[in-house]
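[1] no sequence on hand, only this structure:
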């Protein structure tokens, strides 16, 4: 899996963090650079660490399920993508205006659980995990910072669209992995 594919997965994974960042930007009266840096830092860090943890878990089972690893990757990516699209149509949650660790850590963990599952798929696909987590973390950092600004300027208009886009991206990557392993594509 190359840089562009990892970047696309990083963009897809970051859409939950982007949506929450929009919400944080919306709820902030006096937006400062530190608000965007806090969101980017927390979300980027957890989006980077979770795939690594998933990779460590996945590598334990790699030899036992290598013949069906492409199906596992497809199913995990599709389920995560479908869930993101489903969440886009659910009622809007209210935003907490705090940027304290007690608020940001649970948000960062909640938005990065999907990345844990992606890390498991990386173990089956022989991905350079350090490169992948760096790309995902940096992508999420930047997108989350942008989300805070967009939320402050435009409000909730783009939140559900971001979740739908992220879901579609992840489903598309799952289909691509499956088709490549079945020798239909690539």
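    Sure thing, it's come through. The structure displayed is predicted, hence computed values, not measured ones.
[2] please count neighbours and contacts with C-alpha atoms only from this point.
    Will do.
[3] which is the next helix or strand following the helix or strand harbouring residue 84?
    For residue 84, the host element (DSSP states H and E) is helix 69-88. Next along the chain after helix 69-88, taking DSSP H and E as the criterion, comes helix 101-124.
[4] thinking again about what came up before, for the helix holding residue 84, list every residue counted as buried.
    By neighbour count on 16 or more other CA atoms under 10 Å, the buried set for helix 69-88 is 69-82, 84-85, 87-88.
[5] okay, one more to line up with it:
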């Protein structure tokens, strides 16, 4: 029984890292704007908060859906994770490098919402598969906050080549979890 919980925690940790990689890649670009440390802290906290709210809503909705459709919900959750991962990989290659929105005020909310939309879908899949809600959302929020801060700080030093690779890595991890759920 303890092995099951350790396995679930490790799976959620990898998933949190994969979701945070999207925030990391976006924050690399924002970090190249030479933001002040206070702004970096605010951006990281905002993205982390959205990575808590969005999957929480998704998990609640996923649990509601799974009660009505049973085993099909697990398959749908696996397909959803696989699709999100594939989308992240594809977007890494067709990404536009222009910064359209400044991470201040309403622009910060738009950036945080946009970066965390994939975590809503993952939360939906997790809710269908019966994951631990509090543990999942706290891991998602912490990982995305830390990875956002890391990306913003590294963005000051690095000039863009890590962004594509981090999104590919995150997408690959989500694809792997989707395939794992489908194989069960």
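    Done, it's in. Being a predicted model, the structure only gives us computed values, none of them experimental.
[6] would you check the span in structure 2 matched by the top helix by length along structure 1?
    In structure 1, taking DSSP state H as the definition, the longest helix is helix 33-65. The alignment of helix 33-65 of structure 1 onto structure 2 (TM-score structural alignment) covers residues 37-69.
[7] quick one: contacts for the residue mapped onto residue 15 of structure 1 from structure 2?
    Here residue 15 of structure 1 is matched to residue 21 in structure 2, going by TM-score structural alignment. By CA atoms under 8 Å, 6 or more residues apart in numbering, the contact list for residue 21 of structure 2 reads 144, 147, 166, 167, 169, 170.
[8] determine how far the one helix or strand residue 21 of structure 2 maps to lies from the middle of the whole chain.
    Using DSSP H and E, residue 21 of structure 2 sits within helix 2-31. Distance, stretch centre to chain centre, for helix 2-31 of structure 2: 7 Å (CA atoms, centre = their mean, to the nearest Å).
[9] ok, residue 80 of structure 1 - contacts?
    Residue 80 of structure 1 neighbours (CA under 8 Å, 6+ apart): 114, 167, 170, 171.
[10] residue in structure 2 paired with it?
    That one, residue 80 of structure 1, aligns with residue 84 by TM-score structural alignment.
[11] can you tell me how far that match is from residue 38 of structure 2?
    To residue 38 of structure 2, residue 84 of structure 2 is 32 Å away according to CA to CA, to the nearest Å.
[12] same thing with residue 132 of structure 2?
    Taking CA to CA, one finds residue 132 of structure 2 at 33 Å from residue 38 of structure 2.
[13] between those two, tell me which one has more neighbours.
    residue 132 (15 against 8; other CA atoms under 10 Å).
[14] aligned counterpart of that one in structure 1, please.
    In structure 1, the residue matched to residue 132 of structure 2 (TM-score structural alignment) is residue 128.
[15] what's residue 109 of structure 1 aligned with over in structure 2?
    Per TM-score structural alignment, residue 109 of structure 1 is aligned with residue 113.
[16] ok, average deviation of the helix holding residue 84 of structure 1 from structure 2?
    Aligned to structure 2 and superposed, helix 69-88 of structure 1 gives a mean residue distance of 0.9 Å (mean CA distance after the TM-score superposition for structure 1).
[17] please apply the same query to stretch 3-20 of structure 1.
    Mean deviation for stretch 3-20 of structure 1: 1.0 Å (mean CA distance after the TM-score superposition for structure 1).
[18] mind listing what's buried in that stretch?
    Buried residues in stretch 3-20 of structure 1 (16+ other CA under 10 Å): 6-20.
[19] do the same with stretch 129-140 of structure 2
    Buried, per 16+ other CA under 10 Å, within stretch 129-140 of structure 2: 129, 131, 133, 136, 137, 138, 139, 140.
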